[in-house]
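A.B. asks: A predicted structure for the sequence below; I have some questions about it.
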Amino acid sequence: MTLKETNSTREAIFYYLELSIGIIRSLLLHLLAFGLVAGALALGLGLGYFASLISHTDIPDYTTMKSEINSSYEASNLYFAKHVRLGTMQTNLVSQSVSINQISPNLTKAITSTEDEYFYQHKGVVPKSVLRALVSSLTGIGAQTGGSSLTQQLVKMQILSSETTFKRKATEILLALRVDKYFSKTEILQAYLNAATFGRNNKGQNVAGVEQAAQGLFGIPASQVNLAQAAFIAGLPQSPSVYTPYKNNGKLKRDLSYGLQRKNTVLFRMYRDNKISYQAYQAAKKYDLTKDFLPQGEDSQKKIKYGYVYNLLTQQAKDIIKKQLYQKDGLSSTEVNKSGALSQQYDLQAEQLLANRGYHIYSTINKPIYNAMQRVIKQQGPSLGQTYHDTTTDANGNAIKVNEPVQNGSVLLNNQSGAILGFIGGRNFSKSQLNHAFTQRSPGSSIKPLAVYAPAIERQIIGSETKLADFKVNFNGYKPTDYGNTIQNRFINAREALKYSYNIPAINLYREVKAQGSIKPYMEKMGIKTLTANDYKNLGLALGGTDYGVTVADAASAYSTLSNAGQHADAYIIDKITDANGKVVYQHQPTTTKVFSPATAYITSNMMHSVVTSGTASQVSSDTTFNTSNLAGKTGTSNDNRDSWFVGSTPKVTLATWTGYDNYNGSSYNLTDASSEITNRFWSNLANEIYNTDPQALGTNLKRKRPNGVNKVSVVKATGKLPGRLTVNGQSIFASGTRKKSYYAGWKPGKTTKKFAIGGRDKDYNAFWKNYLQGNNPEAALHGGEVIPNEYTEGNGNIGIGQSNTTN
């Protein structure tokens, strides 16, 4: 190659090299510019997103924030109605606030080195830690813990909850910045040391605050802990349940290595931060801490008073607080309940708030009335039925003796407000904590007015004297009968059918009601929402045949609708909840729903009054000591006398009672044939005791006023319709005779026709008119059936899945 060619080649190489460098430089500049723009855009979007998250956040003022970060752990307080104190919620958390001067410097140094090494430098948050935690949360790369300064932890513990949604995290950061602005580092540290949790003490109690931690672990105040003890305490907040040396019964764990290793980690961080010398670090590492742990102690919890009320209020308060928590996070009940873990998380948060924040929970329970109801069940519980004795096997396979007493659940409820004034949860709380007032059982025939008669009156299918067929039926294999496998074999007016709780007329009427539309809307508007699609599909629902049943509280609530002009007020037991400072955090908002017209409610109640005066509950009128002229009620007994009910309403209150056995151990005990009479008598004694305690409580002197829309019509007693001319077997006749007053909700009946009743076959009507033409009593039993017009008749229903055969 010539020199000229060589130079030419070099020039070409240099040219392309310069060109490549230029391209790379240009590319890098473009990438850098793009990165800056993208970064700025991302920062802008991030700041915008952050701003949107906190845009609706209420920022507490200085006074409120000071009160919140320094609030000590205090259990919630429970109250009867009228602010009568019930007691304090039991909590397994002990705490004691002390000033920073009463805390050893060993502890303050250990905590800051472990929980927040930049505590004295940052302004409430550590930006790089927040960014690291955010990236970890979004990508799943790295440990998804940390990122919270000690100030943020304080905000989370005392102002917010532990839920970690992005919105909550953004609020946490904002409040941490505000706390750091308002308060000194010493004030923040003191608040944290009094609020943080430190595992369990030697009594098995959960501990909050370093003072109780020192006392519960080593039996000394926080001011006297040595370096090793301080490091151990400081290591606990990261995972209290893992590092605590004690079990939940206060016994020392066999393996203490996790907590001791954590203690050494804390010591190293203190040494690394130049807060202790190397010699002190080594000495504390070698220190035998196990000899300082206290032996097991005794937890002297006070006995719970009013156990059924206590459990009910604490559970309902937890549900209320839980709902507030997830709604604040923008979640629905469906979303929360779909995830067991998420639901459990909110349960835990609500429990912690109730245990620690000193709420005041005000209930609707009238203490004198509640005590009166307890006196009755205590005195007369044994008379409800015998106690059975049996043997079964425990979890270890050992034979044990068990007792099966008859149980009772009762509820007294205000019709207009829905407030539950009193209840009976069971015979003995110490032996069974199951609250039978809120446990689902088969309603038997107590469901008839709600599911059959009231909807039929509302849909203008019947009046109070409309005739219903009571003849042999077969609905695709379902062959219900009246009590004792009897059949009346006659046409019966609706009032009498309800009064004596005949089954076949109820089934015939229910079929007619269903043909005009579902009864589900009526039931759910009355507060009964536990019935299944299978329940609504089966005709047996008319007699109380359900998959799971209804609670006594739900039954009382539903019946209150009929004594409240067809308006249903949701039942409730918690009136309001306030925080420790008296601020209302929950207030029950009364809601009423129209279920039936006032005319329907009046007519149904009027018919149920006949149940009390001369029907299946006629003994109530003689057993009670007050005026029952405005009392309406209904009995109910399920198949084989498994459940026995009576629900009675005045214009002011509804009192529902249920009796039966729990049959926990696979047993199948039933009540006797006299169960309905026993239940009626118990209801009367219960109502008498309530009346004696407060004569105004039952509203016995309030009258049921007939509203506009109730039409009172004189009908032919034999047919339940107006007189009329018709042709029967080629013969023209005028159907008339004895007349009777019948009530209708906004309509009037037509003239008598050949088929004048609900249900019945051609041969049933032919037999009726044959008697009529022959001058015999057309209302007498046909086809050889037995008429039982005035005899006490109780029957059975069904608690299991499918149809109900017989019920009262």
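C.D. replies: That came through fine.

A.B. asks: drop to CA atoms for contacts and neighbour counts, all remaining ones
C.D. replies: Will do.

A.B. asks: the longest helix belonging to the chain packs against which elements?
C.D. replies: Scanning the chain for the helix with the most residues, using DSSP state H, yields helix 3-54. Judged by 3 or more Cα pairs under 8 Å, 6 or more residues apart in numbering; DSSP states H and E, helix 3-54 is in contact with helix 166-182.

A.B. asks: all helices of the stretch 401-550 of the chain, in order?
C.D. replies: With DSSP state H, counting those that start in this stretch as the criterion, the stretch 401-550 of the chain has helices at 448, 454-458, 494-499, 503-515, 520-525, 533-537.

A.B. asks: quick check: which of the ones you listed is nearest to residue 217?
C.D. replies: Taking Cα to Cα, helix 520-525 is the member of the helices of the stretch 401-550 of the chain nearest to residue 217, at 54.2 Å.

A.B. asks: and that closest one, what does it pack onto?
C.D. replies: Using 3+ Cα pairs under 8 Å, 6+ apart, no helix or strand is in contact with helix 520-525.

A.B. asks: buried sites along that helix?
C.D. replies: Within helix 520-525, the residues that count as buried by 16 or more other Cα atoms under 10 Å are 520, 522, 523, 525.

A.B. asks: nearest to residue 430 among these?
C.D. replies: Out of the buried residues of helix 520-525, the member with the shortest distance to residue 430 (by Cα to Cα) is residue 523, at 34.9 Å.

A.B. asks: make sure that closest one is actually in contact with residue 451.
C.D. replies: Yes - between residue 523 and residue 451 there is a contact under Cα atoms under 8 Å: 7.0 Å.

A.B. asks: if we can go back for a sec, give the next helix or strand downstream of the longest helix of the chain.
C.D. replies: Scanning forward in sequence from helix 3-54 by DSSP states H and E, the next helix or strand is helix 62-69.

A.B. asks: can you list the helices and strands that that next one packs against?
C.D. replies: Going by 3+ Cα pairs under 8 Å, 6+ apart, helix 62-69 lies up against helix 150-158.

A.B. asks: what packs against the helix it packs on?
C.D. replies: Applying 3+ Cα pairs under 8 Å, 6+ apart, one finds that helix 150-158 contacts helix 62-69, helix 166-182, helix 185-195.

A.B. asks: would you map the helices across the stretch 201-350 of the chain?
C.D. replies: For the stretch 201-350 of the chain, helices defined by DSSP H, counting those that start in this stretch occupy the ranges 210-218, 227-235, 240-243, 257-272, 278-286, 307-328, 333-338, 340-356.

A.B. asks: which of these is buried the deepest?
C.D. replies: Mean neighbours per residue, mean count of other Cα atoms under 10 Å, is largest over the helices of the stretch 201-350 of the chain for helix 227-235, with a mean of 27.

A.B. asks: put this next to the previous one:
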Amino acid sequence: MRTGADKYRRFDRFVICLVVGLICALVLIGASEVTILRNKDKLEAIASTTVTDYAGHPIASLSSPGAGNGQEASLKEMPPLLLQAFVLTEDKRFYSHGGIDPVGIARALLTDLRERKFSEGGSTITQQLARTVFLTNDKSVLRKISEMIIASSLERKFTKNELLAYYLNHLYFGRQQVGVRAAAERYFGIADLRQLELWQIATLAGIPKGPSIYNPVDDYKRSKERRQVVLALMHQHGYISSEQMQAAMAVDYTPPEPKGNLARFPSYADYVMQEAMDRTGLSREELQQGGYTIATGLNAAYQQAAETAFANRANFPPDGKRQEAQGAVVILDQATSEIRAMLGGRHNKPGELNRAVQRRQPGSVFKPIIVYGPALQTGDYSPQSLLADKKQAYGSYAPSNLSGSYAGQVTMTQAVQRSINAPAVWLLSRIGLDYAMRFSARLGIELSPQDANLAIGLGGLRDGVTPLQIAQAYNVFANDGRYNDAHAIRYIQDRSGRVVYAYKPANREAMSAHAAGEMTALLTGVVENGTGRNARLGKPVAGKTGTTQTGFAGAPAQASRDIWFAGYTDRVTAAIWIGFDRTSKNDYMIGNSSIAAGMFAAIMKQMDK
């Protein structure tokens, strides 16, 4: 027989359970509020970053691996019929419930009991948004409860249409497309959602039920069948007429090919991303997922010209026994120093080493930067000045001419055209290492204290230089002595249009316009009458060749490690390097820098077509 005490104990247990339950509920509600507060920025859709060329045309969409291609759309860009189609297919009672749909939950529960498994049914649009943004896809009761609580919190903080817009921007549509705008552009070539036709809206609304099987690229037949289901549903609820439904059901089409991206230009893409990280302090992931617009100086025609020339085996020396001869080119706009094209290898594949920013020994291509440029800048020397051409030692350093002959004296013009070593070292000893190195720094190439020796007059550097640095330095000669940093990026905007970075040109005088003009005359002579003849184009070209020797015992005297050409026309400046990644007794070049000069001409001719 139950006593009154038993009744009180049962009541006490009930009260305790109720209090514990309320405390747990409050904790979960509080946790959901904290989760939303701390991660509110996650509601902003992961949007791919768009890269544009020098004319403002989109050339790429960058996204993190696995994140997909995302393009955010604002609510005002989404036509009412698009919103209605998704509400009908995903959550018919969306506008009447508070984030949790009891009817949907009851139906899902009956299905679970019948099939004896825990499914994802019954989730409202708001719950799906909560799961996608704040939770995981783990199938557990605790996760489901958290999802419902966060959904209720979201409903209190945002309007229904705001939630719907967030949902459509986070929704996955197959083929790595995240968000309805990215899907519309991929499957129909339409970036403005307001231009979507009824059949296209229905096709998109049908995809989320099974993104891998209902997108029109992977399975067109199923996609069309699913479109018909959505259209019938829209007709049933009075959103479209019977005639509209039949016409939209009958449409057949071929999905467009995916738009090209910077996988075509991996060397340039890699440099753009690295420069963006350096300039903004943002991580690679933040840049790729932040919906930024990166405006660059890329000229796709110039880039294609370089790729075409590099694809021609005849423009390269023979391959070695174990390696393929490689190359790199950088092309700059003269007035701005914007990188118009960059190629880091012969095959230009994603992940390939970008040799345009790898250091190599420059050889004689460095002479104008470290010897003749500073000499002209002093005002004490001119292209007609006589320079000593004789074999002599400077302490323990005793340079020699490759020909083995010495004329006693030559003019600066002759020394540059024929790339004679002895006059260059003699002149460097006269103007002084300190002055020459400071001049080089003004052209963007800062040397280390360990480089303070006369060997730098022949391009003998501790660490070497990159093709990009050489192009930047030569651009000073082409630009009347004015210096600007070589750069790929003009500006970067965030998704709201705010400029987060903009290139500011230095446009400072690195050398006098008179000295730069004299240098151009010297370098024009190299192409017309000297070692750079292979770079001739039938119009004015200024430039300089460079070669470094292998230094291997037993290698032929003419064996080369690096061959260079740096030059400019009236529009652009370019630097070209050709060689092996790892020069060895099995892999070296027989030939001189005329090969690099020929590559310069091949690229420029392609650019003029």
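C.D. replies: Perfect, thanks for sending it. Values in this document were obtained by computation on a predicted structure and should not be read as measured data.

A.B. asks: got the helices of the stretch 201-350 of structure 1 as JSON lines, with distance to residue 132 of structure 1 columns?
C.D. replies: As requested, those are exported to JSON lines (distance: least, Cα to Cα, whole Å):
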{"stretch": "helix 210-218", "distance to residue 132 of structure 1": "30"}
{"stretch": "helix 227-235", "distance to residue 132 of structure 1": "22"}
{"stretch": "helix 240-243", "distance to residue 132 of structure 1": "24"}
{"stretch": "helix 257-272", "distance to residue 132 of structure 1": "20"}
{"stretch": "helix 278-286", "distance to residue 132 of structure 1": "30"}
{"stretch": "helix 307-328", "distance to residue 132 of structure 1": "26"}
{"stretch": "helix 333-338", "distance to residue 132 of structure 1": "28"}
{"stretch": "helix 340-356", "distance to residue 132 of structure 1": "25"}
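
A.B. asks: and the strands in the stretch 51-200 of structure 2?
C.D. replies: Applying DSSP state E, counting those that start in this stretch to the stretch 51-200 of structure 2 gives strands spanning 58-62, 69-70, 177-178.

A.B. asks: any idea which of those strands is most buried?
C.D. replies: Greatest burial across the strands of the stretch 51-200 of structure 2, using mean count of other Cα under 10 Å, falls to strand 69-70, with a mean of 28.

A.B. asks: where in structure 1 does stretch 16-30 of structure 2 fall?
C.D. replies: Against structure 1, there is no aligned range for stretch 16-30 of structure 2 (TM-score structural alignment).

A.B. asks: show me what counts as buried in that stretch.
C.D. replies: 28, 29.

A.B. asks: could you dump the strands of the stretch 51-200 of structure 2 into TSV with distance to residue 563 of structure 2 added?
C.D. replies: Output for those, formatted as TSV (distance: least, Cα to Cα, whole Å):
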stretch	distance to residue 563 of structure 2
strand 58-62	32
strand 69-70	41
strand 177-178	45
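
A.B. asks: identify whichever of those strands lies nearest to residue 428 of structure 2.
C.D. replies: Across the strands of the stretch 51-200 of structure 2, residue 428 of structure 2 has its closest neighbour in strand 58-62 (46.0 Å, Cα to Cα).

A.B. asks: and that closest one, which stretch of structure 1?
C.D. replies: Aligned by TM-score structural alignment, strand 58-62 of structure 2 corresponds to residues 85-89 of structure 1.

A.B. asks: just stretch 334-342 of structure 2 next, same as before
C.D. replies: With TM-score structural alignment as the criterion, stretch 334-342 of structure 2 aligns to 415-423.

A.B. asks: any idea how far that stretch is from the middle of the chain?
C.D. replies: Centroid displacement of stretch 415-423 of structure 1 relative to its chain, using Cα atoms, centre = their mean, to the nearest Å, is 16 Å.

A.B. asks: swap in stretch 600-615 of structure 1?
C.D. replies: On the basis of Cα atoms, centre = their mean, stretch 600-615 of structure 1 sits 32 Å off its chain's mean C-alpha point.

A.B. asks: residues in contact with that stretch?
C.D. replies: Residues from elsewhere that reach stretch 600-615 of structure 1, judged by Cα atoms under 8 Å, 6 or more residues apart in numbering: 449, 453-454, 457-458, 464, 495, 498-500, 561-566, 617-621, 629-634, 704, 706-707, 710, 743-745, 790, 792.

A.B. asks: sort out for me which of those are in helices.
C.D. replies: Cross-referencing the contacts of stretch 600-615 of structure 1 against helices under DSSP H gives 454, 457, 458, 495, 498, 499, 561, 562, 619, 620, 621.

A.B. asks: now do the helices in the stretch 651-800 of structure 1.
C.D. replies: With helices called from DSSP H, counting those that start in this stretch, the stretch 651-800 of structure 1 shows them at 675-693, 762-773.

A.B. asks: what would those look like in TSV with distance to residue 82 of structure 1?
C.D. replies: Shown next, in TSV, are those (distance: least, Cα to Cα, whole Å):
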stretch	distance to residue 82 of structure 1
helix 675-693	16
helix 762-773	60
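
A.B. asks: check those for me and report the most buried one.
C.D. replies: helix 675-693 comes out most buried of the helices of the stretch 651-800 of structure 1 by mean count of other Cα under 10 Å, with a mean of 22.

A.B. asks: so which elements touch it?
C.D. replies: Counting contacts by 3+ Cα pairs under 8 Å, 6+ apart, helix 675-693 of structure 1 is packed against helix 367-380, helix 619-623, strand 632-637, strand 643-649, strand 653-660.

A.B. asks: indicate which one of the ones you listed is closest to residue 767 of structure 1.
C.D. replies: Between those, strand 632-637 lies closest to residue 767 of structure 1; by Cα to Cα that is 32.3 Å.

A.B. asks: would you check the span in structure 2 matched by that closest one?
C.D. replies: With TM-score structural alignment as the criterion, strand 632-637 of structure 1 aligns to 542-547.

A.B. asks: mean shift between the matching stretch and structure 1?
C.D. replies: Superposed on structure 1, stretch 542-547 of structure 2 shows a mean distance of 0.7 Å to its aligned residues (mean Cα distance after the TM-score superposition for structure 1).

A.B. asks: what's the burial count for residue 39 of structure 1?
C.D. replies: By other Cα atoms under 10 Å, 12 other residues sit near residue 39 of structure 1.
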